[in-house]
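Undergrad: sequence plus predicted model, see below.
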Amino acid sequence: MAVENGERVATRWMQVVEPQIGRLTQLLNILNDERIPDGSPIELADSSDFSHEQVLIDDKAA
C-alpha cells in the first residue's frame, strides 16, 4: 500500500529487500520439493551476503 502510494521510504525498503525475498522464495521452493529427500544439505547458488548492512555498503561503494 505504501509503495503504491509513492512513499519513498517504502519504495527504498522494497528495493533493498527484493533480493532477500527472491532468495527466500528459492529456498522455500527447494524445501517444498518432494523430489529432495528430507535431511538433504541445501546450499543456494551464489551465496552472496544479502544483509541490509551489506546492501547499504555496496550501494555507497558504487
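TA: Structure's in. What do you need? As the structure is a prediction and not an experimental result, all values here were calculated from the model. Numbering: from 1, shown residues only.

Undergrad: CA only for contacts and neighbour counts going forward, please
TA: Fine.

Undergrad: so which elements touch the top helix by length along the chain?
TA: Using DSSP state H, we find that the single longest helix of the chain is helix 8-31. When contacts are defined as 3 or more CA pairs under 8 Å, 6 or more residues apart in numbering; DSSP states H and E, helix 8-31 packs onto helix 52-61.

Undergrad: let's bring in a second one:
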Amino acid sequence: MKEFLSSFLLITSWLIFAISGYLFIWTIFFVYAIVPAFLSLAVGLFCFYCSKKLDSNIKKNS
C-alpha cells in the first residue's frame, strides 16, 4: 500500500508541476500581450482627445 501511495503522490506532484508551469507560461504570455494592447488603446484615446480639442479650438476661432 505504501508503494502505491508513494507512486500516486509522485505522479500527482508531476502533474501539478506541469500544470503550474503551463499556467506560468500563459501568464507571462498574457502579460506581454496585454501591455501593448493597453498601450495602443491609450495612444488611440490620446489622439482622439487631441483631435476633439483641436476641433473645438478651430470652431471657437471661426
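TA: Perfect, I can see it now. This one's a predicted model, so the numbers in the text were calculated from it and none came from an experiment.

Undergrad: got a TM-score for the pair?
TA: The TM-score (TM-score structural alignment, normalised by the length of the first structure) is 0.40; 32 aligned residues with a CA RMSD of 2.3 Å.

Undergrad: hmm, back to that, mind listing what's buried in the longest helix of the first structure?
TA: 16, 20, 23, 31 (16 or more other CA atoms under 10 Å).

Undergrad: let me have the residues you listed in JSON lines, extended by distance to residue 58 of the first structure.
TA: Listed next are the buried residues of helix 8-31 of the first structure as JSON lines, based on distance: CA to CA, whole Å:
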{"residue": "16", "distance to residue 58 of the first structure": "11"}
{"residue": "20", "distance to residue 58 of the first structure": "15"}
{"residue": "23", "distance to residue 58 of the first structure": "18"}
{"residue": "31", "distance to residue 58 of the first structure": "30"}
